[in-house]
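Just need the structure, nothing else, for what follows:
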Amino acid sequence: MTRYRLDIAYDGSGFHGWAAQTGLRTVQGELETWLARVLRLAEPPVLVCAGRTDAGVHARGQVAHVDLDLPDPDQVAATLTRRLRRALPEDVVVRRVTVAPDGFDARFAAIWRRYAYRLADGPLDPLQRHTTTAVRAAVEVAALNAAGETLIGLHDFAAFCRAREGATTIRQLQQLRAARLDDGRIEVGVRADAFCHSMVRSLVGALVEVGTGRRDAGWLAGLLGAGSRSAEVPVMPAHGLVLEEVGYPPDDRLAARAVEARARREEEQLR
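Here you go, the predicted structure:
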C-alpha cells in the first residue's frame, strides 16, 4: 500500500460537514466517490483528514490521506491531481495529490491547525455573506485581543466544547489574535494543537461578547474553570469559519509525532 497526501479546499455551504453520513452530501463522501470512479475501484477508499469540519464550515487548507494498492505511485498521484480537478463539483477542489513521506498521517502527525473566523460589524458586502458573519454591535478589536490573551496556553476548554464521550477537552491554544482588515471586516485567527467540537465558533462567540461590551474579560477568564459546556457562551454561525492551514513536523519526525498523538488519544479515552 502507498499512502497519498491530498491538499483540499472547499466551500462548506453545500455540505453536511466533512465526515461521511448516509444519505447526506459530505466532503468525505464526495471525494471518496470520485476517487473510486477515477481509479475504477470496486469500493471507495477511506480518506482520513486532519480536522473534521462541521456542516457549513469552509476549508482552504484541509489535508487528508488515503492508502492505495496501485502500481507506479508517482503516476497515480499525477493522474489523480489532473483528473480530480476536472471531475469534482465546483465547490470542492483537490489542489494536489502527492506520495506521502514515510510516517505521514494527516490526523495524528499534525502539530497544529489554524482557523480564521471573519466578522463584519458594519455593512456587509453581499458577495461576502457566505464567508462572513454580520454582528449588530461595534466590536472593539483591542478589547477582544486583550481578553483573548487569557486563553492562550494549555487549558481545559470544556466550557467552549460540545461534549463527546471519551474525548478530552484539554487543548494547547497557541495563537488567538484578531485584526481589522482593509475592507472593515474583522478576522480572528486561532491556532491550536487540535480543536474539540464547536470550540473555535464558541471561542469567537465569547470574544465577541467581550469585544462588544456585553461581558468583561473576567467573565471570559472564569469560563476556563467551568469544567463543562457553558450555556452563556454563544456559538457563532458556521459560515464564517475557514480551516486555513495544517502544520506538520519535518519528515523525519512524522512517524514519532503520529505515535505520540495516537498514544495520547488512547490514554485519554481510557480515563
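
contacts and neighbour counts: CA atoms only from here.
Fine.

So L154, which state does it fall into?
Classification of L154 using DSSP: H, G, I helix; E, B strand; the rest coil returns strand.

how about the nearest residue to it, chain neighbours excluded?
With sequence-adjacent residues excluded and distances taken as Cα to Cα, 6 or more residues apart in numbering, L154 is closest to Q172, at 4.2 Å.

in the helix or strand harbouring that neighbour, what's buried?
Using DSSP states H and E, Q172 maps to strand 170-180. Within strand 170-180, the residues that qualify as buried are R171, Q172, L173, Q174, L176, R177, A178, A179, R180, counting by 16 or more other Cα atoms under 10 Å.

Tell me where this structure has strands.
Using DSSP state E, the strands of the chain run over 2-10, 48-49, 58-68, 92-99, 112-120, 133-134, 153-156, 170-180, 186-192, 241-247.

Need the contact partners of the fourth one.
Same thing as strand 92-99. For strand 92-99, the external contacting residues (Cα atoms under 8 Å, 6 or more residues apart in numbering) are 2-11, 27, 73-74, 77-78, 80-81, 84-85.

got the angle for it vs strand 2-10?
If you take axes from the mean of the first three to the mean of the last three Cα atoms, to 10 degrees, strand 92-99 sits at 160 degrees to strand 2-10.

where's strand 92-99 relative to the chain centroid, distance-wise?
For strand 92-99, the gap between its own C-alpha mean and the chain's C-alpha mean amounts to 17 Å (Cα atoms, centre = their mean, to the nearest Å).

next one: the last one
Distance of strand 241-247 from the chain centroid (Cα atoms, centre = their mean) equals 5 Å.

Would you mind giving the orientation angle of it with respect to strand 2-10?
Using the same axes, to 10 degrees: strand 241-247 against strand 2-10 is 150 degrees.

Just the residues contacting strand 241-247, thanks.
Under the criterion Cα under 8 Å, 6+ apart, residues 50, 53, 57-63, 110-118, 131-132, 201 lie in contact with strand 241-247.

picking up where we left off before, specify the angle between the strand holding Q172 and strand 186-192 in degrees.
Angle, strand 170-180 to strand 186-192, by the same axes, to 10 degrees: 160 degrees.

one more to put side by side:
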Amino acid sequence: MRFAAGIEYLGTRYAGWQAQRHATGVQAEVEAGLSSVADQPIEVVCAGRTDAGVHGLGQVVHFDSPVQRPPHSWMLGANTRMPDDVAIRWVQAVDDAFHARYSAVGRRYRYVIHNARSRSALWVNRAAWWTYPLDASAMHRAGQTLLGEHDFSSFRAAECQSRTPWRRVESLSVRRSGAFVVIDIQANAFVHHMVRNIAGTLLEIGQGKRTEHSMAAVLAARDRSAAGITGPAGGLYFVQALYPPPYHFPAADGESALFGSACSEPGSNSAD
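Okay, the predicted model is just below:
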C-alpha cells in the first residue's frame, strides 16, 4: 500500500531534510521511525526538501509498504521512536498514482522576522533577528512585483540544481504582528534559497537601504548579485504542500501559532 504522511519538525539541529553521509537529516529520523513499525526498511519521498536549520510545519511525504498497518498505528508507532523535534501529525492511505513531490501543484512557506533592538532567547533559531526598524507596508508593496511567472535567477543560489529558474509566485504578503514581521509566499515551486533570498532583499527594502521600486530591477537583472542577503535559515518554515482533488490532507495546525493564517491583513505596521 501507499501512504501519505504529514511531518512537523524543528530543523535547528539537522543538516536539512535529505539524508546526509556525515550529518543527520530529518528524512533519516522519519524513515527510522516508520521502519521500526514495518519491521523492515521504509523509504520516504517528500514534497519539498528543506535546507539545514529550516523548519517544517506541513511537510508531506509518501511511502510504500507491503506491511498492513492502520494509519494511526504508523503515526503513533513511529512517533514513539523519533526524537522530540520530529513528529508525524497524520497518515492517510492514498492510491499508487500519488507522489508527494510530483503531484503537488503548489507550496507555501512562511518567513518570520523578530524585529527588535535586542535578541530573544526564546526565538533563537526560530526567527530571523533584525535590529533595525522595518516598514512592513513597503516590504509588502515591493513583494507584489514578484507575482506571476518569472525567471528567478536573481534569487537563486549558485548551487541550485533545477533545470530552469522559472517559477510562478501566486501570492506574497508581508505583515507585522507586534515585534514580528511575517512573510508568506506561495508558488508552484521554488528554486534553491529562493524564499530566503527574497526575504533578505525585502529586509533591506524594509530598512530603507533599497527603495520598494528597486525590486523590479532586481528581478529583471537575473543576477544573484543584484539581490539582497540570504535570510537566516531559522526564520523559514515549510507550511504546506498543495494538491489537486481527490487529495485532501489536513492543514498544518502549527501555522496559527506562528502569527495566524496567511489570509491575515498584509502590510500593517501597527503592533497587535
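
Once they're superposed, tell me the TM-score.
Here the TM-score for the pair of chains, by TM-score structural alignment, normalised by the length of the first structure, is 0.86; 246 aligned residues with a Cα RMSD of 1.7 Å.

Drop anything exposed from the contacts of strand 241-247 of the first structure.
Of the contacts of strand 241-247 of the first structure, these count as buried by 16+ other Cα under 10 Å: 50, 53, 57-63, 110-118, 131-132, 201.

Quick check: the closest residue to L6 of the first structure other than its chain neighbours vs H65 of the first structure, distance?
Distances taken as Cα to Cα, 6+ apart put V97 closest to L6 of the first structure, at 4.7 Å, once the chain neighbours are dropped. Distance, V97 of the first structure to H65 of the first structure, using Cα to Cα, to the nearest Å: 9 Å.

Identify the contacts common to the two.
Y4, R5, L6.

Do you have the helices of the second structure handy? List them.
26-38, 71-79, 136-143, 194-207, 214-221 (DSSP state H).

Rebuild those as a markdown table, extending it with distance to A158 of the second structure.
Formatted as a markdown table, these follow (distance: least, Cα to Cα, whole Å):
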| stretch | distance to A158 of the second structure |
| --- | --- |
| helix 26-38 | 24 |
| helix 71-79 | 36 |
| helix 136-143 | 22 |
| helix 194-207 | 11 |
| helix 214-221 | 15 |
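
Among the ones you listed, which comes closest to A179 of the second structure?
Of all the helices of the second structure, the one in closest proximity to A179 of the second structure, counting by Cα to Cα, is helix 136-143 (11.2 Å).

what's that closest one packed up against?
On a contact count with 3 or more Cα pairs under 8 Å, 6 or more residues apart in numbering; DSSP states H and E, helix 136-143 of the second structure meets strand 166-177, helix 194-207, helix 214-221.

Mind doing that once more with 6 Å?
Judged by 3 or more Cα pairs under 6 Å, 6 or more residues apart in numbering; DSSP states H and E, helix 136-143 of the second structure is in contact with strand 166-177.

any idea how far whatever residue of the second structure lines up with L154 of the first structure is from Y102 of the second structure?
Aligned by TM-score structural alignment, L154 of the first structure pairs with E149 of the second structure. Going from E149 of the second structure to Y102 of the second structure by Cα to Cα gives 19 Å.

what's the answer for R126 of the second structure, then?
29 Å.

what's the answer for L172 of the second structure, then?
In this view, L172 of the second structure and Y102 of the second structure are 23 Å apart by Cα to Cα.

biggest helix in the first structure by residues?
Longest helix of the first structure, by residue count under DSSP H: helix 254-270.

Need the contact partners of that helix.
Residues lying outside helix 254-270 of the first structure but in contact with it, judged by Cα atoms under 6 Å, 6 or more residues apart in numbering, are G103, F104, F108, A109, G166.

For that helix, buried residues please.
Going by 16+ other Cα under 10 Å, helix 254-270 of the first structure has these buried residues: L254, A255, A256, R257, A258, A261.

Please report the distance of the residue mapped onto R175 of the second structure from the first structure from T131 of the first structure.
With TM-score structural alignment defining the correspondence, R175 of the second structure maps onto A179 in the first structure. According to Cα to Cα, A179 of the first structure stands 16 Å off from T131 of the first structure.

same question, A263 of the first structure
Taking Cα to Cα, one finds A263 of the first structure at 36 Å from T131 of the first structure.

A36 of the first structure now?
A36 of the first structure is 31 Å from T131 of the first structure, by Cα to Cα.

Also H239 of the first structure?
Using Cα to Cα, H239 of the first structure is found at 5 Å from T131 of the first structure.

now swap in G148 of the first structure and tell me
G148 of the first structure is 22 Å from T131 of the first structure, by Cα to Cα.

Equivalent analysis for L88 of the first structure, please.
Distance from L88 of the first structure to T131 of the first structure, by Cα to Cα: 21 Å.

Please apply the same query to R5 of the first structure.
26 Å.

Kindly report the same for V235 of the first structure.
Taken as Cα to Cα, the span from V235 of the first structure to T131 of the first structure is 16 Å.

which residue lines up with V86 of the second structure in the first structure?
Aligned by TM-score structural alignment, V86 of the second structure pairs with V92 of the first structure.

before we move on, the earlier item: give the burial count for the residue nearest to L6 of the first structure, as a bare number.
22 (other Cα atoms under 10 Å).

cool, A121 of the second structure as well?
By other Cα under 10 Å, neighbour count at A121 of the second structure equals 7.

Please pull up the equivalent of it in the first structure.
Using TM-score structural alignment, the equivalent of A121 of the second structure in the first structure is P126.

now do A28 of the second structure
Per TM-score structural alignment, A28 of the second structure is aligned with G29.

show me what contacts its match?
Shown in contact with G29 of the first structure (Cα under 6 Å, 6+ apart): A20.

can you check I205 of the second structure too?
T211, E212.

Can you tell me the residue that sits opposite it in the first structure?
Taking TM-score structural alignment for the superposition, I205 of the second structure sits opposite V210 in the first structure.
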